[in-house]
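**Student:** Sequence and predicted model, in that order:
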Amino acid sequence: MRRIGAMMRTDVPEAWACAPLEDVRVHVWIHDALSVVKVRHRYRNREDKPIEAVFTFPVPLDATVLGLEAEIGGARLQARVVEREDAEEAYERAIGQGDAAVLLEEVEPGIHAVNLGNLNPNEEAVLTIRYGIPNRWRDGRLRFVLPTVIAPRYGMPDHEPHHHPDVDPLASHSYALEVEIAGDAAEAEVSCPTHPVRIERGERSVRVRPCSERLTMDRDFVLVLRRQKTRAAGFYLRTPKGVLMMAAFAPQAREGSARATERERAARIKIVCDCSGSMAGDSIWQAKEALRCLLAELSPEDRFTIVRFGSRHEWLFPELRPSDGEALAQALAYLRRMDADMGGTELARALKAAFALDAGVPADVVLITDGEVWRHDRIVALARHSEHRVFVVGVGSAPVEGLLAR
């Protein structure tokens, strides 16, 4: 589990200590076209000298920060958006002058970092961050995800060392959560596949509260909303500079206008399955279930193979084989032997091997993984230049959206 407490930078660059995170409270507001999340972190410096606290936290990939406010030693700081270099220069200047300062920056897609400078001994810092997420309804269904975990990842990140999340398997942190659903979204059927919740329906809104007063930060919180019809929705906001507007449209196809058609050609599928150590537990079970379902959909004319990977990779077949009875029987036997026992996560090597197999012949790649690796941009670039269609199945309690959704 990730240590959520802030990392404290001392006079010695290599010396770090953990500033305890004393409380986290989250409020989620879900409307038709937009969700707004407000996260309140409360920290306290229990050292005997001033510190700089640096901590990282996950956000949805398409989130936009709407506001940042900090209360330090009775003073309230309101953030403003400036260019990265200007922000870093202003922050360092304030620190050098002994002033309290806050710097929020994106470490990589899906991960942000906050620097709290000059937190005095026994001083408390309360940080409130608001971000908005566009709601993406698909066939009357919305899946809302509140990420709470940055799990250990394989490899070395590209960002600064003090932004690298520390990991302590003995650390345990919790948070209080309340969700309010309003607008037409309040008419939807609501379910939570990750946590037991209480659902209270009012006249124009729905409130969702966990059955437990506190939730442990060991998995993402997921809500699923389903409704019969998806209507157009929008927001507008008056500002001194004019009116800002956001609109979402949901065109409805006429009944019977779309019909299923037979595939024009047999499928050629290379299945790449993560069997690294991070997949232990529920993740490898989910991966094997996904693979079993995929094999069941193959027709005799389709061709396929499977490569499982970790620190190394190995093939079921060294070429694409017709999915006849014999090949499927071998694949199911191979699946039963699969486990999370292959060490590290050399995802790029496995993908390169899959792309190189029968290169030049149109084929699809299905990747099954939890995505727990660094340097996502390089992997995404590799896939985009492969001349393959790549489909990703994310598994586990906190799959890395920064890789899987791109």
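**Tutor:** In hand now; what should we look at?
**Student:** only C-alpha atoms for contact and neighbour calcs from this point on.
**Tutor:** Fine.
**Student:** what about the helices in this protein?
**Tutor:** 84-96, 282-296, 325-337, 347-356, 376-384, 401-404 (DSSP state H).
**Student:** ok, second structure coming up, stack it against the first:
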Amino acid sequence: MLLIKQQATRSVSLKESVPLKQIHVNARLRSFAADVTLTQVFQNDESVPIEAVYCFPVEENAAVYAFVARIDNEREIVAELKEKKTAQKEYTEALAQGHGAYLFEQDEASNDIFVVSVGALQPGSECCITISYVSELDLLHFDEKPTIRFVIPTTIAPRYSPAET
């Protein structure tokens, strides 16, 4: 899900969804492992540039190994691993200068959600996000028959948080 960020702060205040135009999943299952590449295409239908936040759920035991963003099939941005605070600072500075910027990070509250910040997406621009990950498959037993389970999370379920006392 790609959402429009209302404020330019690190705390996300989301207004509305950016329309999903297309999705493509390529998964290779081998023995007890899955190699998954998920591509989602979004478009900025707003009349102004937006900063969008993309929340991507993965299996808890998955490892993301690639992230690529393509804008209007012209520019391709390939992820580069950096220390978290450095990456956040560079992202904020790029936005302040009016440049497009992307930040891919693991959600601090949950190990199974990744967050992609897409800054300065121009009106009418199409953003194609491709994420690749590997995951160990679960071995289940139904009626004494071993079965391998493969799941692609599609939504982020609300987390249980006990009420504060």
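**Tutor:** Received, thanks. Model, not experiment: these values are computed from the prediction.
**Student:** Could you get me the TM-score between them?
**Tutor:** TM-score of the superposed chains, computed with TM-score structural alignment, normalised by the length of the second structure, equals 0.82; 155 aligned residues with a Cα RMSD of 2.5 Å.
**Student:** quick one, which of the helices of the first structure is packed in tightest?
**Tutor:** Comparing those by mean neighbour count (mean count of other Cα atoms under 10 Å), helix 401-404 comes out on top with a mean of 21.
**Student:** where's residue 122 of the second structure relative to residue 39 of the second structure, distance?
**Tutor:** As for residue 122 of the second structure, its distance to residue 39 of the second structure is 20 Å (criterion: Cα to Cα, to the nearest Å).
**Student:** how about the most centrally placed residue in the second structure, what does it touch?
**Tutor:** For the second structure, the residue lying nearest the average C-alpha position, counting by Cα atoms, centre = their mean, turns out to be residue 56 (3.6 Å). For residue 56 of the second structure, the contacting residues are 1, 113, 114, 115, 116, 156, taking Cα atoms under 8 Å, 6 or more residues apart in numbering as the criterion.
**Student:** Could you count how many residues lie near the equivalent of residue 155 of the second structure over in the first structure?
**Tutor:** Superposed on the first structure with TM-score structural alignment, residue 155 of the second structure falls opposite residue 149. Residues near residue 149 of the first structure, counting by other Cα atoms under 10 Å, number 22.
**Student:** Distance of residue 149 of the first structure relative to residue 174 of the first structure?
**Tutor:** Between residue 149 of the first structure and residue 174 of the first structure the distance, using Cα to Cα, works out to 11 Å.
**Student:** Quick check: buried residues in stretch 65-77 of the first structure?
**Tutor:** 65, 68, 69, 70, 71, 72 (16 or more other Cα atoms under 10 Å).
**Student:** To clarify, my last question referred to stretch 26-38 of the first structure.
**Tutor:** Across stretch 26-38 of the first structure, burial judged by 16+ other Cα under 10 Å covers 26, 28, 29, 30, 31, 32, 33, 34, 35, 36, 37, 38.
**Student:** ok, now stretch 53-62 of the second structure?
**Tutor:** Residues of stretch 53-62 of the second structure classed as buried by neighbour count (16+ other Cα under 10 Å): 53, 54, 55, 56, 57, 58, 59, 62.
**Student:** ok, back up a step: okay but the match of residue 155 of the second structure is in contact with residue 58, surely?
**Tutor:** Yes. Counting by Cα atoms under 8 Å, residue 149 of the first structure sits close enough to residue 58 to count as a contact (6.7 Å).
**Student:** so can I have CSV of the buried residues of stretch 53-62 of the second structure showing distance to residue 87 of the second structure?
**Tutor:** As requested, the buried residues of stretch 53-62 of the second structure are arranged in CSV below (distance: Cα to Cα, whole Å):
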residue, distance to residue 87 of the second structure
53, 16
54, 17
55, 18
56, 19
57, 21
58, 22
59, 24
62, 22
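**Student:** Pick out the most distant pair among the residues you listed.
**Tutor:** Comparing every pair within those by Cα to Cα identifies 53 and 62 as the most remote, at 20.9 Å.
**Student:** what do we get in the first structure for residue 122 of the second structure?
**Tutor:** Under the alignment by TM-score structural alignment, residue 122 of the second structure pairs with residue 120 in the first structure.
**Student:** residues touching the closest residue to that match other than its chain neighbours, list them.
**Tutor:** What sits nearest to residue 120 of the first structure in space, not counting adjacent residues and going by Cα to Cα, 6 or more residues apart in numbering, is residue 50, at 4.2 Å. Under the criterion of Cα under 8 Å, 6+ apart, the contact list for residue 50 of the first structure reads 118, 119, 120, 121.
**Student:** For the residues you listed, which ones persist in the second structure?
**Tutor:** Among the contacts of residue 50 of the first structure, the ones still in contact in the second structure (both residues aligned by TM-score structural alignment, their matches' Cα atoms under 8 Å) are 118, 119, 120, 121.
**Student:** For PyMOL, write a command that selects the buried ones of those residues.
**Tutor:** If you want just the buried ones from those in PyMOL, going by 16+ other Cα under 10 Å, the selection is:
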select buried, resi 118+119+120
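**Student:** which two in the kept ones among the contacts of residue 50 of the first structure are spaced the farthest apart?
**Tutor:** Taking Cα to Cα as the measure, these span a maximum distance of 9.4 Å, between 118 and 121.
**Student:** joint contacts of those two?
**Tutor:** Counting by Cα under 8 Å, 6+ apart, the common neighbours of residue 118 of the first structure and residue 121 are 50, 51.
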